[in-house]
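# Structure here, sequence nowhere to be found:
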């Protein structure tokens, strides 16, 4: 694996962060912007990234100018009529967010207000490019550039460990290969496929093709794409008008002030982006590579240039050389909200952030990736996450139930000709082999595993032999181990079934088994209303036969405390009650042990039908989510019940006032025997229409009062 620790983007970012550190030490958050840096940086940022806004716009007026010039983009419309919104509009929205935050920060600093971290981060993003433009050429120490990449290398390596990725056999770094890269470029030039110009060396595409070679083999349709060509050369590279062709790319770049440099026959310089990969790959892998990988965005110009310069290196005497790379794996992009995750768009989530958020686990991420073809893009959303979680929980349950079958000495499994699970297993093995041979079709393999488990789950367990269960469970385990979904898989665990996260801690098993067995016994008797005093003996705390680590000892102690409390609760049961009443108390205790005592310690007892013992399993995220949903439904049910009761009580309460008294107020002056008004307060007769309305109100209250009267009798 190659670490690119020298390229244009790295150089710019390292300079910016170094200059920002210096500036922060001096005056970034000073109340007074004595040097005018913040305002100047904002002006430069607006000019470059939001050109419709005048660069002289004051921070307090930035928001109104954004509304005036970019409201359409913020509403989802394109910058130019007749086009579709895309990355360009996404970048404008990002720049708007940054400009807003920076403007707020500038105003807040001048007024002495406290600022949010987001606002300060936006201000930094505005200031860094300006500092680099002004002072970038003064940065000279190589250590500044290498320090940045070293930090990211360490993060990347830790992310790979967290995702259960195997470490590379060999790691190469550009900064360690400068001398070899110089020699590599010299050979290409000697072979007639490169020329020097102003201290730089360029690849001669025309000469390469004239020798019978093909350029842009991966994306021939992109070879005239000026934007991609410019991106491939880097933001610090100034186009040389003397180049033989605008498409010729740099093998070696003359270093300018503020850029790292190494000695070369052409003067102080640094490697081009593409050449570094060729030089290091050839050094370690030679003149033929079977598989080369990378993101699809690297196809052109990076990989096409890499192919050309590598084959030019081996093309002695201008004779066409054999194909250097046999297969390219160009992986698709991750997307979020329909847009490609990108640093430049600031719409990305790092592996570390995803895992620390609690929303994802290493296994969960790998499952989602495996459910999509390596060459396709993946939309990261709740749908893909839920689909992956369902697949994972399905296997959790299969492994737990399968192990229970294999550990059950009474399970026989009478062969039933109605199912052919052994044959289905062989078919899925063959289909999986064919899928993996077909461009590593992992989605089909994941589906095969799921379908096999579905077939197993739909068959009567009593008709499945332990041998069949074992064969299926072993194959599924083999597949998840191969796909890196079992974080504890080693060659030594090849004979085990399942994956990490389904077994309770080894040192705590004796306690949990003892507690679960007694609960099973009490629960069976309680369901039959047959609990008696002699059943209420304390549960002994078994002694562990394992040497426990400190963490295992703490875990065991917590379960020992649970068992101790359960024993106290058993002792507190009123054994003088009838068997029926005592059994009700025991059932409540059994439910609490399952739903509270053990659940709060991340263990769940899954009760099964008949006399089968409860399964002892760890609480998974899916189990926890299911319980939370059930609790939410119960809360809603209880809230609805309370509302109905409250509404009913309010309706009854309305009837407290007698219908014969309801109209006896100053609004009227005379009433009949039923309390209905006959004259208003002036002594005038009640009109016929009003009398009709009063009659309806009276009848309604009469019914309510009758209900209230009956309620008082209860």
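Structure's in. What do you need? Worth saying up front: this structure is predicted, and the values here are computed from it rather than measured.

# from here on, contacts and neighbour counts on C-alpha atoms
Fine.

# Unless I misread the structure, residue 294 falls within a strand.
Yes - secondary structure assignment places residue 294 in a strand (DSSP: H, G, I helix; E, B strand; the rest coil).

# Could you verify my assumption that it touches residue 332?
No - using C-alpha atoms under 8 Å, residue 294 is not in contact with residue 332; the gap is 9.2 Å.

# More neighbours: which of these two?
Using other C-alpha atoms under 10 Å as the criterion, residue 294 and residue 332 rank with residue 332 on top: 18 against 14.

# Okay, the more buried one and residue 58: tell me how far apart.
Look at residue 332 and residue 58: by C-alpha to C-alpha, to the nearest Å, they are 43 Å apart.

# Check residue 205 too.
49 Å.

# Comparing the two, which residue is more hemmed in?
Between residue 205 and residue 58, counted using other C-alpha under 10 Å, residue 205 has the larger neighbour count: 23 against 16.

# Which residue ranges of the stretch 151-300 of the chain form strands?
Taking DSSP state E, counting those that start in this stretch as the criterion, the stretch 151-300 of the chain carries its strands at 172-173, 194-197, 200-203, 250-254, 269-271, 289-295.

# which helices and strands does the fifth one pack with?
When contacts are defined as 3 or more C-alpha pairs under 8 Å, 6 or more residues apart in numbering; DSSP states H and E, strand 269-271 packs onto helix 178-190, strand 250-254.

# Quick check: residue 677 touching residue 688?
No - the pair residue 677 / residue 688 is not scored as a contact, 11.6 Å apart, by C-alpha under 8 Å.

# Between those two, which is the more surrounded one?
More crowded of residue 677 and residue 688, by other C-alpha under 10 Å: residue 677, with 23 against 9.

# Next up, a structure to set beside the first:
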């Protein structure tokens, strides 16, 4: 492979299930408006006889879909470095989007295309956020310990410190409030000052939209600060006990204590930071396991690679691309890097001169004046300030910059060139662009420029109301919270991400949630029916059924779906297309009757394999070629000995009830003959199911003894299905053609379908009640009107001056004689009223 002046031949050997792959050509496509100033991305080249999948990957480096060829001479191993989390808080749904999408692509590379993927991921266990949070939590814990009391009362000293923290917090975060604002006057002052500041500007054009987004973000931050101060103000006015008091004032105490005592923490006291990062690293991987995300093959932590990081920085400086400052920091020299013929900011060139992103890349503790030669230069090594952790280096005690950690660790573990580098889309600049520059500065020599990563893939964000999830904005929900509430499962979240292109952002809307529920419900039904057929089929697997026209058509559709799935996955892992293909195939199979068992099983096994490759089944086993479905399709094990007999009894009752002449003796006899294959006495976990069975059997026998009519027997069967078993999370799905009911667990699609039916029924009942109420009111109005004597009905009106002997107007209020057409209408009204009045008189006489 030719990499900017150096030739390096990569040889490849065939991969299993692969197809011929031609030599790649140089991608000369322009990747930015200033692409002439940048060296082009040089794609790897395969040996002429190489066998590789025709896989294209959307590459952020070129912003185009490029043919994928691994660096491995054998064409089998793929090296992959993924930017992992900064572990200082629990992971949220935005993290789930990133790491689940990454896991999906990794599984496709490994289990569909057959590559051996070496997947390396880091956790950032020391950076500005961890330093600040670890230090603050340490100081708060010390403060709590120093002010603990036996009765948990809030002392005067704690109250005084908290009031000082309150003043410190509002002066820093709510500067528009008067300096005299106290906890007692806070609510009134905040309402007065900030009431009008939450209105975004009108969105007239793109610039206004961008301004509106900025205002929205600012308003979210402002709302968070207002809420924090309000909670603290309430606690300061009514302190209560210490645990509750600290819970409400913690967010104001943390920055206050840090401002007072943060600089006192010794630089070699790494424990307070590692305790925090170790805790949240452990919780992060618990979350990933809950989401069925594969663990990395190798995990790297920044604090375990400090010496290699120091050596990495030393070489960059020696190569002339870095410089140390008198304060002990080391910076990357972008100017020297570009003068040497390299290109900086290749992933996101339009952000190269964005000061806000540059500052964000330097970290929250790096604000203020620095000694670097240019504002665009970034830190490789940071001189530690007072209260920050430090490690020894040739430039003095300090700590790694944010970007250098990944360059050094990936280079240490993988080497000079990485096949794939991944992360969230927000890492393109400055993090990944800086990684690229550092690594190429490290590996390149005069006349030999090295391309460090061949394919960058960046996962789109997950948004709420158009805004990226952010801990600072407090507009996020943790993975743990989402899974514990039950609104989303690990499978439904993964389906959500599979339905959308991995590189695109996702806005979680009601329509998207409905699409997820619909897709999962369709597959649940398909697998359940396939498994039911499998369980009821002949044990003689050698029996081959004759294939009919329907079988041949569906098998043809299956072959077509396989080809379409291959095309979609080769097209930069287009899972959204695959999800449509699977859904359409299942729909087609549902529309066909009288399929052979073999056709159903063949179809179900292939669909099972694809969803298992996608990671939709934590118990999936690709080595089991006979597996059908995914986990969670069966009812709980403690329920099976009781629910299946209950379902059998119900099937029998329904069959006999529908037979025309109900045989009550046969029903009672069948109820007596029900056997339970369970232990005696009943174990605790099985008691609810046993109670349902026994009660149903008792009720069936009672109705049989009473010679109850069909409707009562069927109502009892419906009650078992719709109430007793439903409340236990089990559903009996009645089917046609005398098939027994399908015993299945409740899923979200069933619950939502029932909720929609009940909502429609409620709406219908409400509409009926409103209609009956209107009719009753009309009837009442007519009855009251009927009491009026037609001789008097027009005489009470101010519209007329004179009437005839029957009470019909002859002259209107203006003195004009009533016209013939008007009189005709008045006569009709009079006659109608007379008829109503006469009928009313009759009812009164009868009464």
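Perfect, I can see it now. Worth saying up front: this structure is predicted, and the values here are computed from it rather than measured.

# Give me the TM-score for these two chains.
Once the chains are overlaid, their TM-score stands at 0.85 when taken by TM-score structural alignment, normalised by the length of structure 1; 687 aligned residues with a C-alpha RMSD of 4.0 Å.

# related to what we said a few turns ago, figure out which of the strands of the stretch 151-300 of structure 1 is closest to residue 398 of structure 1.
Of all these, strand 289-295 sits nearest to residue 398 of structure 1, with 34.9 Å by C-alpha to C-alpha.

# with structure 2 superposed, average distance for the closest one?
For strand 289-295 of structure 1, the mean deviation from structure 2 after alignment is 0.8 Å (mean C-alpha distance after the TM-score superposition for structure 1).

# corresponding residues in structure 2 for that strand?
Mapping strand 289-295 of structure 1 onto structure 2 (TM-score structural alignment) gives residues 418-424.

# Distance from the matching stretch to the middle of the chain?
With C-alpha atoms, centre = their mean, to the nearest Å as the basis, stretch 418-424 of structure 2 stands 22 Å off its chain's centre.

# Check what contacts it and list those residues.
Residues outside stretch 418-424 of structure 2 that contact it (C-alpha atoms under 8 Å, 6 or more residues apart in numbering): 70-71, 78-84, 98, 102, 452-461.

# taking those one by one, which sit in strands?
78-82, 453-459 (DSSP state E).

# Spatially, which two of those are the most separated?
Between any two of those (C-alpha to C-alpha), the greatest distance is 18.9 Å, for 78 and 459.

# mind giving me CSV with the helices and strands packed on strand 269-271 of structure 1 and columns for distance to residue 1 of structure 1 and mean neighbour count?
Output for those, formatted as CSV (distance: least, C-alpha to C-alpha, whole Å; neighbours: other C-alpha atoms under 10 Å):
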stretch, distance to residue 1 of structure 1, mean neighbour count
helix 178-190, 17, 20
strand 250-254, 21, 26
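
# so which of those comes closest to residue 129 of structure 1?
Between residue 129 of structure 1 and those, the tightest spacing by C-alpha to C-alpha is seen for strand 250-254, at 22.2 Å.

# In structure 2, what stretch matches the closest one?
Under TM-score structural alignment, strand 250-254 of structure 1 corresponds to residues 379-383 of structure 2.

# The matching stretch vs structure 1, average distance?
With mean C-alpha distance after the TM-score superposition for structure 1, stretch 379-383 of structure 2 averages 0.9 Å from its match.

# quick one, longest helix in structure 1?
Of all the segments assigned as helix in structure 1 under DSSP state H, the longest by residue count is helix 621-654.

# and it, what other elements does it pack with?
helix 382-407, helix 688-713.

# what's the most buried one of those?
Of these, the one with the most neighbours on average (mean count of other C-alpha atoms under 10 Å) is helix 382-407, at a mean of 17.

# Determine how far that helix lies from the middle of the whole chain.
Counting by C-alpha atoms, centre = their mean, helix 382-407 of structure 1 comes out at 19 Å from the chain centroid.

# how about residue 447 of structure 1, what's its match in structure 2?
Using TM-score structural alignment, residue 447 of structure 1 pairs with residue 580 in structure 2.

# Is it correct that that match falls within a strand?
No - assigned with three-state DSSP, residue 580 of structure 2 falls outside any strand and is helix.

# So residue 72 of structure 1 sits against residue 78, correct?
Yes - using C-alpha under 8 Å, residue 72 of structure 1 is in contact with residue 78, at 7.4 Å.

# who has more neighbours, those two?
residue 78 (18 against 12).

# From residue 671 of structure 1, how far off is the more buried one?
Residue 78 of structure 1 is 75 Å from residue 671 of structure 1, by C-alpha to C-alpha.

# sorry, back to before: tell me which of the helices and strands packed on helix 621-654 of structure 1 lies nearest to residue 85 of structure 1.
helix 382-407 (24.0 Å).

# Mind checking what helix or strand follows the closest one in sequence?
helix 421-437 (DSSP states H and E).

# where's that following helix relative to the chain centroid, distance-wise?
Using C-alpha atoms, centre = their mean, the offset of helix 421-437 of structure 1 from its chain centre is 31 Å.

# likewise stretch 688-700 of structure 2?
Taking mean C-alpha positions (C-alpha atoms, centre = their mean), stretch 688-700 of structure 2 and its chain are 40 Å apart.

# what about that stretch, how far off from structure 1?
With mean C-alpha distance after the TM-score superposition for structure 1, stretch 688-700 of structure 2 averages 2.2 Å from its match.

# For residue 538 of structure 1, see how far away the counterpart of residue 661 of structure 2 in structure 1 is.
Alignment note (TM-score structural alignment): residue 661 of structure 2 maps to residue 530 of structure 1. Using C-alpha to C-alpha, we find residue 530 of structure 1 at a distance of 18 Å from residue 538 of structure 1.
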